[in-house]
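> Mind folding the following:
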Amino acid sequence: MDVLSDVLAVLRTGRARSAQVVWHAPWAQEFAAVPGAAGFHVVLRGSCRLLRPGAQPLTLAAGDIVFRPHGDGHVLADSPGTRPVTPACDPAEMGDLPAYASVGSPGTGEATVTLCGAYELDAGLVHPLIRDLPDLIHVPAQWGRHPHLRATVDLLAAELTEPGPGAEALVPALLDTMLVYLLRTSLTGEHPTGWAAALADPVTGAALRAIHREPGRPWTVAALAAEGGLSRAPFARRFADLLGQPPMSYLTWWRLTVAAGLLRRTDTTLGAIAGQVGYASEFAFAAAFKRRFGVAPGRYRRQLAA
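Model (predicted):
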């Protein structure tokens, strides 16, 4: 089981959007904070500064990529001294754009071209794999590094510049591909910690893949330890040290997260969902679900549909 793919399948909601923007100096654009929206910027031509509260301005050059996994607010500008003069851009409003868009800013100064985009994630189901990421991930333009990510950016930029037949299907697929490569880049550093370390670890990684492969199986700590080839007590300590919670706590959390995703995306009966995520009865499932989300599963589904 590919844990990252499984996590994204549950978290993703709505449709990824992107726009290519030509900025003419002087310019500055504020991007509003949107919980549950992960955003990115790619500098295709020129340079700019990324400004955020409590941090030094980050200079971005052509080829640089910035990923904001938690949807935190920030400003993109030609220089730190330029103030935004237009209303803050809300990534949620990108849903009003077509699948591809190219827009520009007025002015006659030096041009900077960026690729901006946002992904909708369910803020109520945020997985610790995503939550543990830093608020800003900067991928500098370095020849030969992250070739698959670079190739995806090039294809996306080309399709946004000159959309051809099938662009409305191709661009969202490229955006999804880019998200996976951005997360891969974040999880495969030289000194992984937290979830990145847990996935790379042969013991905890095997247990996590087993949980995600069969969330409804009647797992025990001993059974999960056996997946990783370790005895029960050392496995439990290792899991808690890397992930900050005992294995059975994570199992319960993930089962209910999967159930919430099924309630949102499908019309599967509550009894079938209960069995799929490892509960012997609909009553036991409803009680556990209400403890986690504060409402019964049936009401949770109706609220999402309203």
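> Could you use CA atoms for every contact and neighbour count after this?
Fine.
> can you give me how far stretch 166-173 is from the chain middle?
A distance of 19 Å separates the C-alpha centroid of stretch 166-173 from that of its chain, computed with CA atoms, centre = their mean, to the nearest Å.
> typo on my end, stretch 142-149
Put simply, stretch 142-149 sits 21 Å off its chain's centre (CA atoms, centre = their mean).
> ok, and for that stretch, which residues are buried?
The neighbour-count criterion (16 or more other CA atoms under 10 Å) identifies residue 149 as the buried residues of stretch 142-149.
> Ends of it, what's the gap?
Counting by CA to CA, to the nearest Å, the length from the leading to the trailing residue of stretch 142-149 is 12 Å.
> what's in contact with that stretch?
Stretch 142-149 is touched from outside by 178, 181, 182, 185, with contacts defined as CA atoms under 8 Å, 6 or more residues apart in numbering.
> Among those residues, which one lies nearest to residue 291?
Lowest distance from residue 291 to the contacts of stretch 142-149 (CA to CA) belongs to residue 182, with 33.7 Å.
> what helix or strand does the closest one sit in?
Using DSSP states H and E, the secondary-structure element containing residue 182 is helix 167-187.
> Tell me which other helices or strands that helix touches.
strand 17-24, helix 147-161 (3 or more CA pairs under 8 Å, 6 or more residues apart in numbering; DSSP states H and E).
> Would you mind giving the ones you listed as CSV with distance to residue 230 added?
Below are the helices and strands packed on helix 167-187 laid out as CSV (distance: least, CA to CA, whole Å):
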stretch, distance to residue 230
strand 17-24, 44
helix 147-161, 36
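> just these: most buried one?
Per residue and on average, the most neighbours among those fall to strand 17-24, with a mean of 23 (mean count of other CA atoms under 10 Å).
> Okay, angle between that strand and helix 147-161 too, please.
For strand 17-24 against helix 147-161, the angle by axes from the mean of the first three to the mean of the last three CA atoms, to 10 degrees is 70 degrees.
> Helix or strand next in line after strand 17-24, which one?
Counting by DSSP H and E, the next helix or strand C-terminal to strand 17-24 is strand 28-31.
> Name the next helix or strand downstream of that next one, please.
strand 37-45.
> Identify the residues contacting that next one?
Judged by CA under 8 Å, 6+ apart, the contacts made with strand 37-45 from elsewhere in the structure are 60-71, 91-92, 111-121.
> Let's see this one next, to set against the first:
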Amino acid sequence: MDVLSDAIGAMRLGRPHSARTAFESPWEQHFEPQQGAGFHVILQGSCRLIPAVGEPILLGVGDVAFLPRELGHGIAGPDGSGFTQMLCGAYSLDQSRAHPLFAELPDVVHLPARVGRHPSLHGAIELLGQELDRDTPLGGDAALPALLDLLLLYLVRAWYDDRPGDTATGWAAALRDPAVAAALRAVHEEPERPWTVQSLAGHAGLSRAAFARRFTDLVGSPPLAYLTWWRMTMAARLLRDTELPLRAVAARTGYTSEFAFARAFKREFGAAPGRYRHGSADGSGRSGLGGEQEAGS
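Purely as a prediction, here's the structure:
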């Protein structure tokens, strides 16, 4: 288990899609806000990306623009740019439960083309382009979504990899801190365990007080508040995507009692688990990352 994969997996909805597009200057396109994320890769020519907030960004050959939350944006050819070819894609994501690791990303992640930088990302882009260009659909129904899922991971990873280690803050620093990263991995690998601050501190190799301070400073919430939030996020996904009975969902998320689980879930989402499962609730809920509390019972 790793935090990035879990964070993205918990937000994913439906199937991603991608296409190769080409424009002859002058041209301009607008994209409406939506519950998802998108990307543009410039294969030939250049263009301007016009974000919902902020100044336009000039994109050249090999540049990647990733929009982790689609607030609406435009793309247009610069004066005299002539022919422009792009690889574009979109993901449907549940932004109401965005993991703080994902929520920390800027509205536009610009990854300029640099020789030797992010070879895995550019390798995935090349494979995606080849798959889109295939004359036959043999295996495409499986290959395209898999490549797009891989690309999404590489896009987020590239942004975090570009954060300098000595100046990194927030989740970029948390994932590089051995003690905090060890505790996060433990929570994600075994969310059902009856974790306490003391047991997580032991896992991280720190005293209880030192661990609690370091975790809260880097992650932005106390250890047990994060644990509760992650358990509830997992529970919502299990209720939405599976037919597991409530007792099984409760057990997988660290609750020995179905009643205790239902009470915690309703406090988080404002609806009972059964009602949430059947679509009566909007699933917005509170983030649950505010205060220290014991998680599970």
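> rewinding a little: tell me, the helix holding residue 182 of the first structure lands on which residues of the second structure?
Applying TM-score structural alignment, one finds that helix 167-187 of the first structure aligns to the residue range 140-160 of the second structure.
> so how far is the matching stretch off the chain centroid?
Its chain's C-alpha centre and that of stretch 140-160 of the second structure lie 11 Å apart, by CA atoms, centre = their mean.
> Stretch 110-128 of the first structure too?
The offset between the C-alpha centroid of stretch 110-128 of the first structure and the centroid of the whole chain comes to 8 Å, using CA atoms, centre = their mean.
> Now it: buried residues?
Residues 111-122, 125-127 are the ones in stretch 110-128 of the first structure that count as buried (16+ other CA under 10 Å).
> average distance between the match of helix 167-187 of the first structure and the first structure?
After superposition onto the first structure, the mean distance of stretch 140-160 of the second structure to its aligned counterpart is 1.2 Å, using mean CA distance after the TM-score superposition for the first structure.
> Quick check: strands, which of the buried residues of stretch 110-128 of the first structure are part of them?
When strands are assigned by DSSP state E, the members of these inside them are 111, 112, 113, 114, 115, 116, 117, 118, 119, 120.
> Got a PyMOL select line for the buried ones in the contacts of stretch 142-149 of the first structure?
Selecting the buried subset of the contacts of stretch 142-149 of the first structure in PyMOL, with 16+ other CA under 10 Å as the burial test, is done by:
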select buried, resi 178+181+182
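> With respect to residue 75 of the first structure, which of the contacts of stretch 142-149 of the first structure is nearest?
Nearest to residue 75 of the first structure among those, counting by CA to CA, is residue 182 at 20.8 Å.
> Contact partners for that closest one?
Shown in contact with residue 182 of the first structure (CA under 8 Å, 6+ apart): 67, 149.
> Need the counterpart of residue 270 of the second structure in the first structure.
Correspondence of residue 270 of the second structure to the first structure, assessed by TM-score structural alignment: residue 294.
> Over to residue 253 of the second structure?
Under the pairing rule here (TM-score structural alignment), the equivalent of residue 253 of the second structure within the first structure is residue 277.
> chain center to the strand or helix carrying residue 8 of the first structure: distance?
Using DSSP H and E, residue 8 of the first structure falls within helix 3-11. Its chain's average C-alpha position is 9 Å from that of helix 3-11 of the first structure, according to CA atoms, centre = their mean.
> Quick check: buried residues in that helix?
By neighbour count, with 16+ other CA under 10 Å as the criterion, the buried positions of helix 3-11 of the first structure are 3, 4, 7, 8, 10, 11.
> before we move on, the earlier item: what angle separates the helix holding residue 182 of the first structure from strand 37-45?
100 degrees.
> now the angle from helix 167-187 of the first structure to helix 3-11?
In terms of direction (the same axes, to 10 degrees), helix 167-187 of the first structure departs from helix 3-11 by 130 degrees.
> Who are the packing partners of the next helix or strand after helix 167-187 of the first structure?
Scanning the chain past helix 167-187 of the first structure towards its C-terminal end, the next helix or strand to appear is helix 194-200 (assignment: DSSP H and E). Judged by 3+ CA pairs under 8 Å, 6+ apart, the packing partners of helix 194-200 of the first structure are helix 128-131, helix 202-213, helix 232-243.
> Tell me how far the following helix or strand past the first one lies from the chain's centre.
This means helix 128-131 of the first structure. Once helix 128-131 of the first structure ends, the next helix or strand along the chain (criterion: DSSP H and E) is strand 137-139. For strand 137-139 of the first structure, the distance between its averaged C-alpha position and the chain's averaged C-alpha position is 14 Å (CA atoms, centre = their mean).
> Which part of the second structure matches strand 137-139 of the first structure?
The alignment of strand 137-139 of the first structure onto the second structure (TM-score structural alignment) covers residues 109-111.
> average offset between the matching stretch and the first structure?
Here stretch 109-111 of the second structure, set against the first structure after superposition, deviates by a mean of 0.7 Å using mean CA distance after the TM-score superposition for the first structure.
> Go ahead and name everything in contact with that stretch.
Outside of stretch 109-111 of the second structure, the residues within contact range by CA under 8 Å, 6+ apart are 63, 64, 65, 66, 67, 68, 158, 159.
> Enumerate every residue touching the fourth one.
I take that to be residue 66 of the second structure. Residues counted as contacts of residue 66 of the second structure (CA under 8 Å, 6+ apart) are 37, 38, 39, 40, 108, 109, 110, 155.
> Which two of the residues you listed have the greatest separation?
Taking CA to CA, the two most distant members of the contacts of residue 66 of the second structure are 37 and 110; they sit 13.8 Å apart.
> between the buried residues of stretch 110-128 of the first structure, which is nearest residue 303 of the first structure?
In terms of CA to CA, no member of these lies closer to residue 303 of the first structure than residue 122, at 14.2 Å.
> and the closest one, what pairs with it in the second structure?
When the second structure is aligned by TM-score structural alignment, the residue opposite residue 122 of the first structure is residue 94.
> Could you do residue 248 of the first structure as well?
Under the alignment (TM-score structural alignment), residue 248 of the first structure maps onto residue 224 of the second structure.
> could you give the angle of the helix or strand harbouring its match to helix 178-189?
Assessed by DSSP H and E, residue 224 of the second structure sits inside helix 223-241. In terms of direction (the same axes, to 10 degrees), helix 223-241 of the second structure departs from helix 178-189 by 30 degrees.
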